[in-house]
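# mind folding the following:
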Amino acid sequence: MYKRFLIIATALLAVSASSQAKVRLPHLLSDGMVIQQNTNANLWGWAKPKSEVTVSASWTAEKFHATAGKDGKFIVKVSTPAASFEPLTITLDDGDGAATISNVLAGDVWICAGQSNMEMPVKGFNGCPVKEYNNVVADAANNRGLRYCKIPSVMSMKPLADANCQWRNSDMRNVSDESATGYFFGRMLSRSLNIPIGLIEANKGGTRVESWLNEASLKKYTDEKLDTMSIVRNSRYDYERTLVWGNGTFAPVINSTIKGIIFYQGCGNVGYHTTDYAFRLSKLVEQWRSSFGDVPFYFVQIAPFDYGPGIEAAKLREQQAKAMDLIPNSDMVCTNDLVYPYERHQIHPCQKRQVGERLAFIALNHNYGFSNLYCDSPEFDKMEISGDTCFIKLKKDYGGLSRYDGIEGFEVAGADKVFHPAEACHYWKQGNDPHNEWIQVISKDVKSPVAVRYCFKSFQLGNLGNQGGLPLIPFRTDTWDK
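Got it, this is the predicted structure:
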């Protein structure tokens, strides 16, 4: 039934696009949109086949032109102004009928992609609240020029060219339905920079990274079977299906001109191609950048959650940390400190404000020139062992660690590969290194240590951070399977 409906809908779309005598635009290009500032931005749609489409914009006397193909499709680049809160107008005319977009703002446009922790709205899911909801809604009255557009989450075996969506202001009436992570990211950018920010939400809960790879990428880089029946059989649930979510939910935004992408996904890959997740994620970024250009890609490491026995979730986080080095122009937010102990079995932790704001700190530092903002979590650098004591050196600590005593989350193992809880504290190592701050790790149960782990479990909360209060990224010094 679904397949039949899709064929009929696709056919109707083709007829509409080719037979009309008036410019038609995708829903994403509509009243209230935010257009990427200071660039040559794409506008696209359908017009009378082989007609010339002329674009007029309220901010310039210059005209922009494109020729529609035999199928009526066209795409045109328009030079855009600097960001401002002045409402703009764009008109596209093929000679037989014009389409006008009103109340347009020039600013920066970011895509918010991923699975349910990106999709989770400010009002939360049932049984999954977002912290301080009422305060967040009331504060939305202070937003200016912050807008979002939610792409409906749909599946398709072929890439869709349009989606039934509309732009909304992030105000008190609308913010409840907006991605919480995306909203807090956009709010921080908008208020810090005093410019309009547009957020395009293209996400679906439960999806795997393979759900967003297109057919060409899947064929080239994976062994996934792509016929309809195999896609269905190889997934326990529809949200895990390969290919179809990217075709249905992301393809409609692929022509957009954007500033960057934020991404929160990974839970769906715990136990599914965990060990090559970084590679597959890097290929997804390459795929998207083939359309958007070399835009920034900032992503969130999955939060602590009790997935059951084993270290598959820890391995997935390890892969995400590796992806930072594998993907140029990328960075990652660590969330190890953003889960309460009572959320052990809560896949959607409530502290979304800090997640979005940490993503914004990265963007403000890397893309907007605020190098004085601390945006990176500390990472493991190296280990030295002396007798029964391990000494751990970190990098990206911004000149200091957040606590001297009572450090939690470390474990030590000997040659038997059995890990035991360890005590950890600051250690000022003698020598010529002006930055000689190390962490001393010792366990009374391990006399000859060979390996150290920090929060390398499905659910383990640490409390060590850097000078900026950002949490240490979970790590291990071994490569053992368990």
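# make it CA atoms for all contacts and neighbour counts henceforth
OK.
# what strand or helix carries the residue most central in space within the chain?
Residue closest to the average C-alpha location in the chain (CA atoms, centre = their mean): residue 263, at 0.9 Å. Secondary-structure assignment from DSSP states H and E places residue 263 in strand 260-264.
# just the buried positions in whichever helix or strand comes after that strand, please.
Downstream of strand 260-264, the next assigned helix or strand under DSSP H and E is helix 277-292. The neighbour-count check on helix 277-292 (16 or more other CA atoms under 10 Å) flags 277-289, 292 as buried.
# those into a markdown table, with extra columns for distance to residue 36?
Putting the buried residues of helix 277-292 into a markdown table (distance: CA to CA, whole Å) gives the following:
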| residue | distance to residue 36 |
| --- | --- |
| 277 | 31 |
| 278 | 29 |
| 279 | 30 |
| 280 | 28 |
| 281 | 25 |
| 282 | 25 |
| 283 | 25 |
| 284 | 23 |
| 285 | 20 |
| 286 | 21 |
| 287 | 21 |
| 288 | 17 |
| 289 | 16 |
| 292 | 12 |
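# and which of the residues you listed is nearest residue 257?
Residue 257 lies nearest to residue 292 out of the buried residues of helix 277-292, by CA to CA, at 6.4 Å.
# another for comparison:
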Amino acid sequence: MRILILLIAIFFMAPVDAFSNISLPSVFSDNMVLQRNSDVKIWGWAKPGEVVKISTTWGNDTFQTRVGKNGKWEIMLPTPNIRGPQQVSIIGYNTVVLKNVLLGEVWLVSGQSNMEWTAAAGIDNAEAAIADAENDQIRFFTVLNRTASCPQQDLDGSWVASKPETMKHFSAVAYFFGKKINKELGVPVGLINSSWGGTPAEVWMPSEVIENSKELTEAAKMLPKTEWGPRDPGLLYNAMIAPLVPFELAGVLWYQGESNTDNANHYEQIFSALINSWRQKWHKELPFFYAQIAPYEYGDNFSGVKVRDAQRRVLKMPKTGMVMTSDIGDIKDIHPRNKEDVGLRFAALALNDVYGRETAAHAPLVSEIKKNKNKLQITFSNAEKLSLDKENPATQFEVAGKDGNFKPVKFSIKNNTIELNVREIKDPVEIRYSWRNTGTSNIFNEAGLPASSFAEEIE
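Reported below is the predicted structural model:
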């Protein structure tokens, strides 16, 4: 008790200024990458009423603000497109100098184990990829795993340059994405990895999003407790995403869905809510690209393919894009080892949709189904030179009549559309394609990208 009283006395006797040093969130540190050609918000904490100033080596202007009563401050900092390492100085009662700062493209990557998966954990051609990872223009920030019951102001992590010893413990998908973007654009790339294996989407969004929706609340109750990762809504958003808001980003990469097979029928609503919630928190329509989960033996139901189809349906949201994995997966391994092609396909989406490069990035996507007597005509977008995989030519199209019984039907490819023969189906009302948890598409476009599994009603 005496020790406690002594500590309290020392606390109150100490000069106020001793507790007013400028401090910053961990994401603002040496070796960081700031989004170029933007107005970047820098924020932190200091003594209420104190004047905080920021200066940089890339400009002559000084920007300042006064710390609020809550001890928080923020300053908007314009960032040009400039090469080379820079410094950012934050000046107040004390001075904090951030060194070796680069201006480039910053992407947040998140999800569960397939995004978290590292070269050290085992990927194709790991040894060569690790040996080739020396690149000071690619920087990593790994958010350490933790949970919180309410939104936090800071998190654990630090910026490091890409080297063999850092790359092999970073998200492999993110690394291959960043390497390609750096090569094609010739600018630095900052990658913030906030992912945790075995987690459903619910833990990655604010808990109030779930609580304010009856459907999402009921869907969350379907998730079983497991030893793999947290299950309660909001726990990882609070600890691993909220402290990053509103760090300026070029966009988001997402690889998740395997842990939502228990409520697959609701995944379209769940995932859409997550995307909307993040965009609302960042106050901008962030490009949001995601990987469709790969075919895998989830059991004798359709839970896996239902998640894949839900992901396809989410593409109706603006500024979204989906990486196909059905042709580069492993139905015996929920963690396919080909992470490079996933990263490269993410990069193709970003290069095409964000950076204006004409890159073959999008897979065939069903856009219209027309009934014409005994035939169904399926029109696809991104359907340039549709072709059939000759090693897997069997039909994956099934059609059901009003009796609900699905039967395989023959098909032909004509003028970048697909025509189905439904002569033997009375009153066809529903069509599905590659509708198996382990289904691997056999229809590809000119870019070598497979069509997604889908199920649609016939009007």
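# just checking, residue 64 of the first structure touches residue 75?
No - counting by CA atoms under 8 Å, residue 64 of the first structure stays clear of residue 75, with 10.7 Å between them.
# in what helix or strand does residue 66 of the first structure lie?
Counting by DSSP H and E, residue 66 of the first structure is part of strand 63-67.
# repeat for residue 245 of the first structure
Using DSSP H and E, residue 245 of the first structure falls in helix 244-245.
# in the first structure, spot the helix with the most residues.
helix 2-19 (DSSP state H).
# okay, helices next: where are they in the second structure?
2-13, 113-116, 119-122, 126-131, 164-167, 172-185, 207-211, 214-220, 235-236, 267-282, 303-313, 340-353.
# which one in the second structure is aligned with the residue nearest to the centre of the first structure?
Mapped onto the second structure by TM-score structural alignment, residue 263 of the first structure lines up with residue 254.
# apart from its neighbours in sequence, what residue is nearest its match?
Distances taken as CA to CA, 6 or more residues apart in numbering put residue 290 closest to residue 254 of the second structure, at 4.4 Å, once the chain neighbours are dropped.
# over to residue 330 of the first structure?
Residue 330 of the first structure sits nearest to residue 297 (CA to CA, 6+ apart), 4.7 Å away.
# kindly report the same for residue 387 of the first structure.
Closest to residue 387 of the first structure by CA to CA, 6+ apart is residue 448, at 6.5 Å.
# before we move on, what about residue 34 of the second structure?
residue 103 (4.9 Å).
# quick one: contacts for the one you found?
By CA atoms under 8 Å, 6 or more residues apart in numbering, residue 103 of the second structure lies in contact with 33, 34, 35, 36, 79, 80, 81, 82, 83, 187, 188.
# pull out the buried residues from these.
33, 34, 35, 36, 79, 187, 188.
# and which of those is nearest to residue 230 of the second structure?
residue 33 (30.0 Å).
# measure the closest residue to the closest one other than its chain neighbours to residue 162 of the second structure for me?
Nearest non-adjacent residue to residue 33 of the second structure, counting by CA to CA, 6+ apart: residue 102, 4.7 Å away. For residue 102 of the second structure, the distance to residue 162 of the second structure (CA to CA, to the nearest Å) stands at 13 Å.
# do residue 394 of the second structure as well
For residue 394 of the second structure relative to residue 162 of the second structure (CA to CA), the value is 45 Å.
# hang on, the earlier thing: mind listing what's buried along the longest helix of the first structure?
Neighbour count says helix 2-19 of the first structure has 17, 18 buried, by 16+ other CA under 10 Å.
# what's it in contact with?
With CA under 8 Å, 6+ apart, helix 2-19 of the first structure has contacts from 24, 46, 47, 48, 49, 70, 71, 72, 73, 156.
# among these, which ones are in strands?
Among these, the members falling in strands (DSSP state E) are 46, 73.
# return the members of the contacts of helix 2-19 of the first structure classed as buried.
Buried among the contacts of helix 2-19 of the first structure (16+ other CA under 10 Å): 24, 46, 47, 48, 49, 71, 72, 73, 156.
# rewinding a little: between the buried ones among the contacts of residue 103 of the second structure, which is nearest residue 174 of the second structure?
residue 188 (14.0 Å).
# I'd say that closest one and residue 33 touch.
Yes - Residue 188 of the second structure is within contact range of residue 33, at 7.4 Å (criterion: CA under 8 Å).
# now do the shared contacts for those two.
102, 103, 104, 105, 139.
# need those in JSON lines (columns: distance to residue 450 of the second structure).
Formatted as JSON lines, these follow (distance: CA to CA, whole Å):
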{"residue": "102", "distance to residue 450 of the second structure": "37"}
{"residue": "103", "distance to residue 450 of the second structure": "36"}
{"residue": "104", "distance to residue 450 of the second structure": "32"}
{"residue": "105", "distance to residue 450 of the second structure": "29"}
{"residue": "139", "distance to residue 450 of the second structure": "32"}
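# by neighbour count, which of those wins?
Neighbour counts for these, by other CA atoms under 10 Å, peak at residue 102, which reaches 28 neighbours.
# gap between that residue and residue 410 of the second structure?
56 Å.
# what does residue 328 of the second structure give?
26 Å.
# still on that earlier bit, among the helices of the second structure, which is the most enclosed?
Among these, the stretch with the highest mean neighbour count (mean count of other CA atoms under 10 Å) is helix 235-236, at a mean of 26.
# which residue numbers in the first structure go with that helix?
Helix 235-236 of the second structure maps onto residues 244-245 of the first structure, going by TM-score structural alignment.
# return the distance of the matching stretch from the chain's centre.
Centre-to-centre, stretch 244-245 of the first structure and its host chain are 17 Å apart (CA atoms, centre = their mean, to the nearest Å).
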